[in-house]
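Q: Quick one: sequence plus predicted model below, questions after.
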Amino acid sequence: VLFGNVAYMGYPVVELIIGKEGVFYSAVFNIWFNVLTWTVGVRIMSRKAGSSTRKAFLNPGIISVCIGLVLFFSPLKLPVFLDEALALLGESTIPLAMVVAGIILGNARLSTILKSRTVIFYSIVKLCIAPVIVFFLLSAVEMPAMVEKILIIMSAMPAAANTSIFARIFDSDYELSSKLIASSTLFSLITIPLIISFLD
């Protein structure tokens, strides 16, 4: 519940509502989100599985974020062919995001989801309560309206798809995480438009 699907679903929603500039700010937000996911998130899961702290923090997510930050702040320029290849890869993110969302929804069994009070409760927390909390926290801070809107939209995203991957890798409750991802993604089709209409 702590980690939302800010890239695969957040980027398309922000681009649709705000535009390309909004996606840039979302990507900056996503850097710190990835750091938290691959440190705090992995540590929580690995502790249950009995993995060492060093192994938990030396993972592909953290390594890729570090490389990305070095390249971003470095004066070094990538070769043109590599730069263009990475740009094309980046442009494929949103179309692939729609495919991933479709797969998640396609595997969702509504009858099974509705039987689980735990899944329903945490879906409500993720989709409804979290954005409200973020809204009130941001109301006490001065920042551009666009950035505020982006942060609220991001907080309203369903559970991140990689939580089920972590659950599988670290031998945690894979079934529960999969149900939560499916249910929050399904219900977000209702809650996200409502939140956006409220922000407008």
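A: Sure thing, it's come through.
Q: going forward, measure contacts and count neighbours with C-alpha atoms only.
A: Noted.
Q: which residues touch residue 190?
A: By C-alpha atoms under 8 Å, 6 or more residues apart in numbering, the contact set of residue 190 is empty.
Q: Buried residues in the helix or strand hosting residue 146, which are they?
A: Using DSSP states H and E, residue 146 sits in helix 145-155. Within helix 145-155, the residues scored as buried using 16 or more other C-alpha atoms under 10 Å are 148-155.
Q: Same question for stretch 129-136.
A: 130-132, 134-135.
Q: quick check, distance from that stretch to the centre of its chain.
A: In terms of C-alpha atoms, centre = their mean, to the nearest Å, the centre of stretch 129-136 is found 16 Å from the chain centre.
Q: do stretch 82-102 as well
A: 15 Å.
Q: Please compare the first structure with the one that follows:
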Amino acid sequence: MEVTTVLSSVGMMAIIVGIGAIIGKVTRVTVESKQLLVIIILNIALPSIILNGIFSIEMNDLLLSKMLTIFIMSIIFNALGIGLGWISAVLLGFREMNAKLIAILAGLGNTGFIGIPLCATLFGPTGGLLAAIFDAGLDVIVFTLVVVLLNKNGGFTLKGLKAIINLPIIAIVVGIAIAITGYEPPLLVKNLIATFAGLAAPLAMIYIGLLIATLSKKKKAISLRFISISLLMKLLVFPLMMIIVLQVIPITEDLKLVALVQVSMPTFMLATILFARYDHDEETAVMTTVYSTMFSLITIPLIVYITTLFL
């Protein structure tokens, strides 16, 4: 993976984020307008990236094997990330729920909103598809382990597990079924899916820019120690550890690269919604997510450069 390619992609992301921030500064952005962007991204653009990947490549036993491999890797890596985040929080003096919150913010990345479009840009349709499978593994962790950690009663219900069934997951299942049956979608459908897929990255970056603009208007005091631990673990410590781990795992290079990009993603945006749902500090989750995304524009190219020296 060429560092210049990553720098170009991340640089373009930064410019679009800046445009989103300017829009948020000069116009009044309502909650409803931001929700509309999220709906378009999650329910139209991301499923289109997945389907475009499936329609653009030949489904065979090797690809199915890679998809299963990266799904299992995702579950293991994300659970490991949470575990390391919790250990670091405890060692640094955080206890009880604060340690759990740091573990979640430090362990899980924005593998869907940012990771899928970025991998599609860097590695083509196959990269976008494998990134989507990685994100599916993260969803499993979010609505099982994370729900248990956030639930003050320590329980888990099937209702939480139902959240795993979303349009990107449905797109994976439907797309694989179509590919296996050998059905060839009409050219109009393929072109439409490809057009929608192209919306994902710019809309996601504009949304992040809007969040930055919204955050800059707030004067809420933050725990610098809490956020800095989360960012350090998520953006540097854990990705660097994964570079070492990936060197010894006997998998193909494309799987290693996609997995590395995904573990290098900033804190996942769903944290804000989940923290609010279980009556935790939503504002801290928002700030951690936004700052993590801003700093990731620097750390992602750095991690990729280090990767080129070892992988």
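A: Perfect, I can see it now. What you see is a predicted model, and the numbers here were worked out from it, not measured in a lab.
Q: picking that back up, which one among the buried residues of stretch 129-136 of the first structure gets closest to residue 58 of the first structure?
A: Of all those, residue 58 of the first structure sits closest to residue 130, with 29.7 Å by C-alpha to C-alpha.
Q: Need the counterpart of the closest one in the second structure.
A: Counting by TM-score structural alignment, residue 130 of the first structure lines up with residue 238 in the second structure.
Q: measure that match to residue 38 of the second structure for me?
A: Distance, residue 238 of the second structure to residue 38 of the second structure, by C-alpha to C-alpha, to the nearest Å: 28 Å.
Q: re the thing from before, with distance to residue 73 of the first structure added, can I get the buried residues of helix 145-155 of the first structure in CSV?
A: Shown next, in CSV, are these (distance: C-alpha to C-alpha, whole Å):
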residue, distance to residue 73 of the first structure
148, 25
149, 27
150, 24
151, 24
152, 28
153, 28
154, 25
155, 27
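Q: What residue in the second structure is paired with residue 156 of the first structure?
A: For residue 156 of the first structure, the aligned residue in the second structure is residue 264 (criterion: TM-score structural alignment).
Q: That match touches residue 297, doesn't it?
A: No - Residue 264 of the second structure lies out of contact with residue 297 (C-alpha atoms under 8 Å); the separation is 10.4 Å.
Q: Of those two, give the one with the bigger neighbour count.
A: Ranked by neighbour count (other C-alpha atoms under 10 Å), residue 264 of the second structure and residue 297 place residue 264 first, with 28 against 18.
Q: quick one: contacts for that one?
A: 109, 234-236, 238-239, 296, 299-300, 303.
Q: all helices of the stretch 51-200 of the second structure, in order?
A: Per DSSP state H, counting those that start in this stretch, the stretch 51-200 of the second structure carries helices over the ranges 61-91, 96-107, 116-141, 147-150, 158-161, 167-181, 187-197, 200-216.
Q: closest one to residue 3 of the second structure among these?
A: Closest approach to residue 3 of the second structure among these (C-alpha to C-alpha): helix 116-141, 10.5 Å.
Q: one step back: can you tell me which two in the buried residues of stretch 129-136 of the first structure are farthest apart?
A: Greatest spatial distance in those: 130 and 135, 8.6 Å, computed using C-alpha to C-alpha.
Q: Which residue of the second structure sits opposite residue 26 of the first structure in the alignment?
A: Residue 26 of the first structure maps onto residue 131 in the second structure, with residues paired by TM-score structural alignment.
Q: residue contacts, its match?
A: Residues in contact with residue 131 of the second structure (C-alpha under 8 Å, 6+ apart) are 111-112, 115-116, 119-120, 258-259, 262.
Q: try 7 Å
A: Shown in contact with residue 131 of the second structure (C-alpha atoms under 7 Å, 6 or more residues apart in numbering): 115-116, 119, 258.
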